[in-house]
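> What follows is a predicted protein model with its sequence.
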Amino acid sequence: MANNQNFIILCLLFTILLPSFTLLGSARRSSNEFEIEKAKTLAHDAIAQGIREVKEIKGFINSLLQLKSLRYLQTKSNSQVFSCVKGVMENMEELKDTLYLVKHLKSSDNFLFDDYSQSMQHVLKKTKKNGKMCANALKDVEDLVFATMVKSKLKDLSLIVDDVVYRLYEIKAARKA
């Protein structure tokens, strides 16, 4: 009789506790799905902002060629401005293309996040180099605001690219959890 009571109590406990264990697993899964969705949303916002930033910087850098004060630069500095603008424009186009590719990545393309992150960081490094060349070439212009603006815009770009890379790693980490 005591064994029978123990068996009944054990069965009752099992019936009561089993659903709570499955609910815990379901809650974890739901929480993980929420974290993944949140990470994807934050990444999407960062990527969209990055694309806008690239377009804005392209417009600004391209407008440097229209500065009337360039005619007062020495020939060497003037040709450096044209050269660096060309380099930055090419880098911006490459970065924009990479951001568009990342924006349209499928969920299953998790392994590509690292490749695109490295690519963006590499292009950013080249862009900073060309931007620094532009800023140096523009130092001979009386108004140093243009050189300062180039540096400032490239800092903004660096910040947004770093944020995109961070968000991609967040998605990857949330999927592994």
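Perfect, I can see it now.

> from here on, contacts and neighbour counts on C-alpha atoms
Noted.

> tally of neighbours for the nearest residue to residue 146 once chain neighbours are set aside?
Leaving aside its chain neighbours, residue 146 sits nearest to residue 138 (6.9 Å; criterion: CA to CA, 6 or more residues apart in numbering). By other CA atoms under 10 Å, 25 other residues sit near residue 138.

> measure residue 138 to residue 5 for me?
Distance, residue 138 to residue 5, using CA to CA, to the nearest Å: 90 Å.

> follow-up on the earlier one: what sits against the residue nearest to residue 146?
Residues near residue 138 by CA atoms under 8 Å, 6 or more residues apart in numbering: 77, 81, 144, 146, 147.

> between the residues you listed, which has the most around it?
That'd be residue 81 among the contacts of residue 138, by other CA under 10 Å, with 25 neighbours.

> Okay, one more to line up with it:
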Amino acid sequence: MWESQPGVIGPVGTQGVKGQPGEKGIKGDEGDKGEHGASGVKGQAGIPGKVGPQGPKGESGRDGNDGTKGQTGTAGVKGQKGEKCEQVKVAFTVGRKSYMPGSSTEQTITYTDVIVNVNANISINTGVFTCEVPGIYYFSFTFLSYTGKALRIGLEKNNDNIFYIYQTSVPDYIMNSQSGMLHLTKVIKLN
């Protein structure tokens, strides 16, 4: 059997004519994500926007602490002088020209004469002074006791004994006196 032997490789041929573009291939797989890039340069500030609508009113806050005391202000202008107040004065003096007969029971001393009466409601017939102007009053009374008689004289306010003087029986005439101050309000009767 005859075996053929490959021949010697011939010389390289000339380049052939460029072929027609091939058809578009199918889309390839997505590549791996690249590394994070460097930060860009900060841009310029934009134009301010319009003012938004007013929000709802918030709850009231708690009261604050008291502040420090302020300095004393300057004195005010002196006011005008008020009208003169007329003070009502009350005074009286009464007396008897005759003696009163003795009695074993209490009796009110009556009088025969009014010597002084300035705004006083004093009745010589009943011996009663009625206070109509409240204030401090000074009372004084003097009497003469005669021989052989004991005597007690006092001052009553609304039928309550305030003070009195007592004279025992003596063999001669004796002058006695008593006085005192009272704070009286309206409608108080003294005898």
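Here it is on my side, so go on. Quantities reported herein were computed from a predicted structural model and do not represent experimental measurements.

> Superposed, how do the two chains score by TM?
The TM-score (TM-score structural alignment, normalised by the length of the first structure) is 0.22; 66 aligned residues with a CA RMSD of 5.5 Å.

> thinking again about what came up before, how about the contacts of residue 138 of the first structure in TSV, adding distance to residue 123 of the first structure and secondary structure?
Below are those laid out as TSV (distance: CA to CA, whole Å; DSSP: H, G, I helix; E, B strand; the rest coil):
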residue	distance to residue 123 of the first structure	secondary structure
77	24	helix
81	19	helix
144	26	coil
146	22	helix
147	21	helix
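
> closest to residue 158 of the first structure among these?
Nearest to residue 158 of the first structure out of the contacts of residue 138 of the first structure is residue 147 (CA to CA; 16.7 Å).

> Skipping its backbone neighbours, what lies nearest the closest one in space?
residue 135 (4.2 Å).

> What helix or strand is the one you found located in?
Per DSSP states H and E, residue 135 of the first structure falls inside helix 112-138.

> buried set for that helix?
113, 116-117, 120-121, 123-124, 126-128, 130-138 (16 or more other CA atoms under 10 Å).

> Equivalent analysis for stretch 155-162 of the second structure, please.
155, 156, 157.

> For the last one, which non-adjacent residue is closest in space?
Meaning residue 157 of the second structure. That would be residue 190: by CA to CA, 6+ apart, it lies 4.7 Å from residue 157 of the second structure.

> Next one: that neighbour from residue 174 of the second structure, what distance?
For residue 190 of the second structure, the distance to residue 174 of the second structure - CA to CA - is 25 Å.

> contacting residues around residue 154 of the second structure?
161, 162, 163, 164, 165.

> Tell me the first helix or strand C-terminal of the particular helix or strand that has the second one in it.
Assigning secondary structure by DSSP H and E places residue 162 of the second structure in strand 160-167. Downstream of strand 160-167 of the second structure, the next assigned helix or strand under DSSP H and E is strand 174-184.

> and the next helix or strand after that following strand, what does it pack onto?
Counting by DSSP H and E, the next helix or strand C-terminal to strand 174-184 of the second structure is strand 188-190. Using 3 or more CA pairs under 8 Å, 6 or more residues apart in numbering; DSSP states H and E, the elements in contact with strand 188-190 of the second structure are strand 128-131, strand 151-157.

> Using CSV, lay out the ones you listed together with distance to residue 143 of the second structure.
Conversion of those to CSV gives the following (distance: least, CA to CA, whole Å):
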stretch, distance to residue 143 of the second structure
strand 128-131, 17
strand 151-157, 9
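
> returning to that earlier point: looking at residue 190 and residue 174 of the second structure, which has the bigger crowd around it?
Between residue 190 of the second structure and residue 174, counting by other CA under 10 Å, residue 190 is the more crowded of the two (18 against 13).

> Am I right that the more buried one is in contact with residue 161?
No - with contact defined as CA atoms under 8 Å, residue 190 of the second structure does not count as touching residue 161 (9.7 Å).
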